[in-house]
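Visitor: Okay, sequence plus prediction incoming.
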Amino acid sequence: MNIMDELEWRDAINQQTDAEGLRDLTNQKAISLYCGVDPTGDSMHIGHLIPFMVLKRFQLAGHRPVILIGGATGTIGDPSGRQSERSLQTLEEVQANVDALTEQMKKLFIIEGDNQIRMVNNYDWTHKINVIEFLRDYGKNFTVNSMLAKDVVASRLESGISFTEFSYQILQSLDYLHLFQHEDVQLQIGGSDQWGNITSGLDLIRKREGSEAKAFGLTIPLMLKADGTKFGKSAGGAIWLDPKKTTPFEFYQFWANTDDRDVVKHLKYFTFLTKEQIDDLADKVQTEPHKREAQKKLAEEMTRFVHGEELLEQAKRITAALFSGDIKSLTADEIEQGFKDMPTFEATQESKNIVDWLVDLGIEPSKRQAREDITKGAISMNGERVSDVGLEVTVAQAIGGRFIIIRKGKKNYSLVKML
């Protein structure tokens, strides 16, 4: 299957500058292509993954991807998708983010072999250009009228846009020209909001290299959930690839909780499962939705891809323990992940009667209520029901010497940290 056929089946193409020409080119030879990300933070989130998963598909099809980290463009700021000027970061902040994203990209995409992904930083060629060269050699190729016509600029005219952000599309166009000339790159891919920047780059290439230059652009559709909300957000904010920002358990749960209406689309976009495998899971969504096999498979594939087999198994262990109530099977670190968003209390390590302990912490409103709940079997400690109102709570009962999990009723969990 030609890579373009696969992308079409996966509904991963929004716009192309020359669909027939790109198909012919990819049929003829392995091409070099690129996708970029600006270092506005020290981690990507899952929204960033959308175009890079397409880049990975090209890689697996034998093509030669280039990942661009925008050490230069990141100091300016892409106005795409914004209604106001962004705050500029210092060069030191940008470089720290460049380093972090580079390591993240290497972990996700670098493999051994002839089609190994190359990584570049546009600061390497941009910082050598002085302002006179920039205006004469590059700015001269752009008309203000054409720049104003780009959607990203037009949408900002009412609220205002600085010359700094206005010039962003020139810098990104310069990237495509440089990679075309020095890395044999013939295709740029990006999100749907990058169409204007991509076409500007193509215009620059043809003005500098001739109208017959074989260069192409492709964008990936904007991804919305079935309820119309933006993909990639949860109640707690963005879903980050950095496990310190979004734990592997939280990452796994995000995908496992995918709506039935979205799960097949996400399997196509984000996994490398075959058409036959995805069609089989799509059938199960229709015939056995209660088993949520498609969601489980999506969560497994994505967590394995981003965090690896070991952390996937950890996320599955936490999930199984929370479902079964087998809290004692978890380590202290797994408790910290699984109960991160639960109501949290702090207790000293001194021994104390269970009734007094629950009331002092605020888990129970009164001693009478605490005794009643214990007598009725409504209180569990670390997955085991408490029935003795005379029980003494000690640090020895804490998992890993750090945590005690109290469940009140069927669903009300509390995390107690032992100080």
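Guide: That came through, no problem.

Visitor: Please count neighbours and contacts with C-alpha atoms only from this point.
Guide: OK.

Visitor: L177 is in contact with K207, isn't it?
Guide: No - the criterion here is CA atoms under 8 Å, and L177 misses it with K207 at 10.2 Å.

Visitor: Next up, a structure to set beside the first:
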Amino acid sequence: MTSYSSDLLATLSTRGYIHQLTDATALDALAAKQVVPGYIGFDPTAPSLHVGSLVQIMLLRRLQQTGHKPIVLMGGGTGKIGDPSFKDEARKLLAEDGIQANVASIKRIFERFLTFGNGPTDAVMLDNAEWLDALEYIPFLRDVGQHFSVNRMLSFDSVKLRLDREQSLSFLEFNYMILQAYDFLELSRRAECRLQMGGSDQWGNIVNGIELARRMDGTEVFGVTTPLITTADGGKMGKTMAGAVWLHEDQLPHFDYWQFWRNTDDRDVGRFLRLFTDLPLGEIARLEALEGAEINAAKIVLANAATAMCRGQAAAEEAAETARRTFEEGATGASLPTLEVSGEIALIDALVGLGFAASKGEARRLIKGGGARIDGEKVGDEGAIVTVTSEVRISAGKKHHGVLRAV
């Protein structure tokens, strides 16, 4: 592992955040001697971000923890286009009021991970609509467009993927990489931003911004990308049977969020503790060395720490207690996913309603495979009807539990 003199790169390196760096030596020297403002962009396509964005949020947290200034850039402008990077198709365009509502909602997430304010290392949130909406197209093409080679833009993997699959890439989307590069230029001018960070799929966009700042202003700026976070079995992190793992509690109950981390594969526990918690590295080394059934204790530590950071300590404690009661005592808990029922409901509909199956077909397969239980009893009848007079516990596999409650 490379040795760095700055707390920033040393921390990012030892905790597993670094995939690619531009001019590591110069960035390391800069971060060792002064506060480095750095940014990551987030397009407000929904009212909440999900676990897939968490490594980037944690990257901004690490930036602040090591004495630097995080800039959260909301894509109020670029969100009207949609990032085509490694997407199979164009993203649905959002109306202005929808974008602004999402921006306001998403800000609440960042306030849990970062300290905002006016100090030198306090986080700030900016919106690229501030400068992108005011652009005059012809002057922009003349002043900025001349620095981009179409040949090179076509060579980026994010573009080649769509073209190689013969999938449509609109001219609107094709402009996204120019606008993102322009964001970096504007932030270097407005906020003395010297660093852009992002996932590995953003490498081309980040390099474009670095080159644009150098060509137009002669400013030296830097880029860092994180590795694609996959689970030990090769799956995409954050994809579950019930759908996306949302960071907002109004889109995913505390218990489900806690349980997502509790269900981490044994092989991922140490890595996820380093990436998604503030636990000291020595303690993480001790926890990831546990074997057999003892690794479950490490998973509970991970679930408690990750949930407390995102949802608050009370939510973590409540979810942990619900899990203990559910799995040790067979009881139901107030934090479990709940579906109100009047009289009776088909088991298939209950599984869908609780979010344990995406469709009735998936629910039937779950029942047929022996994965559905009513109050702990396995049910193999796809036509089973559940009568609800008070509360009934529904389970999908060993890890997903919910409550049917009479109304």
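Guide: It's in. Quick caveat: nothing in here was measured; it's all calculated off a predicted structure.

Visitor: May I have the TM-score of the superposed chains?
Guide: After superposition, the two chains reach a TM-score of 0.83 (TM-score structural alignment, normalised by the length of structure 2), with 362 aligned residues with a CA RMSD of 2.7 Å.

Visitor: Between L177 and K207 of structure 1, tell me which one has more neighbours.
Guide: L177 (24 against 13; other CA atoms under 10 Å).

Visitor: hang on, that one is in a helix, isn't it?
Guide: Yes - per DSSP: H, G, I helix; E, B strand; the rest coil, L177 of structure 1 lies within a helix segment.

Visitor: Can you tell me what it aligns to in structure 2?
Guide: By TM-score structural alignment, L177 of structure 1 lines up with L185 in structure 2.

Visitor: Once you drop chain neighbours, what's closest to that match?
Guide: If the residues on either side of it in the chain are set aside, L185 of structure 2 comes closest to A213, at 5.2 Å by CA to CA, 6 or more residues apart in numbering.

Visitor: Can you tell me the element the one you found falls in?
Guide: Here A213 of structure 2, judged by DSSP states H and E, is contained in helix 203-217.

Visitor: which part of structure 1 lines up with the helix or strand following that helix?
Guide: Per DSSP H and E, the first helix or strand lying C-terminal to helix 203-217 of structure 2 is strand 222-226. Aligning strand 222-226 of structure 2 against structure 1 (TM-score structural alignment) gives residues 216-220.

Visitor: how close does that stretch sit to structure 2?
Guide: The superposed stretch 216-220 of structure 1 is, by mean CA distance after the TM-score superposition for structure 1, a mean 0.4 Å from where its aligned residues fall in structure 2.

Visitor: So which residues make contact with that stretch?
Guide: If you take CA atoms under 8 Å, 6 or more residues apart in numbering as the criterion, stretch 216-220 of structure 1 is touched by 12-18, 22, 50-51, 186-192, 194-195, 198-199, 202.

Visitor: try stretch 339-358 of structure 2
Guide: With contact meaning CA under 8 Å, 6+ apart, stretch 339-358 of structure 2 is reached by 241-243, 337-338, 359-360, 363-364, 382-389, 394, 396, 400, 402-407.

Visitor: can you rerun that using 7 Å?
Guide: With CA atoms under 7 Å, 6 or more residues apart in numbering as the test, stretch 339-358 of structure 2 has contacts from 241-242, 337-338, 359-360, 363-364, 383-389, 396, 402-407.

Visitor: Can you give the distance of it from its chain's centre?
Guide: For stretch 339-358 of structure 2, the distance from its own C-alpha centre to the chain's C-alpha centre is 28 Å (CA atoms, centre = their mean, to the nearest Å).
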